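In: task: produce atomic coordinates for the following.
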Amino acid sequence: MRKVCLYILIVFIWAESTSLDQLLKLPVLFEHFKEHQLKNHDVGLLEFISMHYWGHDMDDTDNDRDMQLPFKKVNINTHYLLFARLNQAPRIIAAEQTVLQTFTIYKDQYHPDPDLTSPFRPPCA
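Out: This next block holds a predicted model:
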């Protein structure tokens, strides 16, 4: 029973995060195809799809109807909240790690000589 509930939950999350709701608009696609066939009997299904999705639509002033077709406007807004019920409290196991690398001692040789950078120094010959 838990697996069935898990599968149903996964399907709901997958349907919400993808654009599967656009498949519910397929009847509108076929109705609009019939409307175009009433205007022009020579329009085939592939011509209709290429006209509305890949090419230029006829100037038939039905842009509102065209925008109702599936996958013309896709808006996906998802917000996830995950609640996990744990049977046991998680345990944190501390592990000791030893570093096997030796570090060099810092040497002061990288600083410039203060006598060379002083503004008051003896004249050079």
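
In: please count neighbours and contacts with C-alpha atoms only from this point.
Out: Will do.

In: for this structure, longest helix please?
Out: Counting residues, the longest helix found in the chain (DSSP state H) is helix 2-17.

In: count of residues packed around Leu69?
Out: Residues within reach of Leu69, counting by other CA atoms under 10 Å, total 21.

In: please give me the structure for this one as well, since I'd like to look at both together:
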Amino acid sequence: MKRILAILLICVYTFGATEACQILKFPILIEHFKQHKAEHPSMSFIDFLVIHYNGKDVIDLDYEDDQRLPFKSFENCISFTAFAVPPVYHLHSKLKIYVKVSYPAFKKQFHSSLFTKGIFQPPKLA
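Out: Model prediction:
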């Protein structure tokens, strides 16, 4: 029972906090592919994906249906992510820069209490 509850809670969290809810839109993708296949019998599934996911969106008669496809728009899914991962930029350069770091020499100075003997004296009676 605990295992089933744990799996259920993980699924609820995954669908609520990530874009995994887009997986639930795959039946819409299949139906939309069937519509295109009926109009153009020679169209393959790869051609369908290229038309709908490669490049800019073309506003045509089935634009609303295109926007309901998975990973096409994200306003129907709620994301509760607390942070955004910054993009990683890799700069490749053949120029190598060498930096020489120099540290100042540490001189340990000894200060004896004899130097302060003349300053701190007990009060003298006159």
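
In: could I get the TM-score for this pair?
Out: Once superposed, the chains reach a TM-score of 0.53 (TM-score structural alignment, normalised by the length of structure 1), with 84 aligned residues with a CA RMSD of 3.2 Å.

In: sorry, back to before: the longest helix of structure 1 vs structure 2, average distance?
Out: Aligned to structure 2 and superposed, helix 2-17 of structure 1 gives a mean residue distance of 2.8 Å (mean CA distance after the TM-score superposition for structure 1).

In: buried ones in the helix or strand that that helix is followed by, by neighbour count?
Out: Toward the C-terminal end, the helix or strand that comes next after helix 2-17 of structure 1 (DSSP states H and E) is helix 26-39. Residues of helix 26-39 of structure 1 classed as buried by neighbour count (16 or more other CA atoms under 10 Å): Leu29, His32, Phe33, His36.

In: for stretch 70-77 of structure 2, same thing?
Out: Pro70.

In: equivalent analysis for stretch 9-22 of structure 2, please.
Out: For stretch 9-22 of structure 2, the buried set under the neighbour-count rule, 16+ other CA under 10 Å, comprises Phe15, Gly16, Ala17, Glu19, Ala20, Cys21, Gln22.

In: quick check: the two most widely separated of those residues?
Out: Largest separation among those by CA to CA: Ala17 and Gln22, giving 11.8 Å.

In: rewinding a little: mind picking the one among the buried residues of stretch 9-22 of structure 2 that's closest to Lys2 of structure 2?
Out: Distances from Lys2 of structure 2 to those, taken by CA to CA, are shortest for Phe15, at 19.9 Å.

In: okay, now Lys25 of structure 2: neighbour count?
Out: 14.
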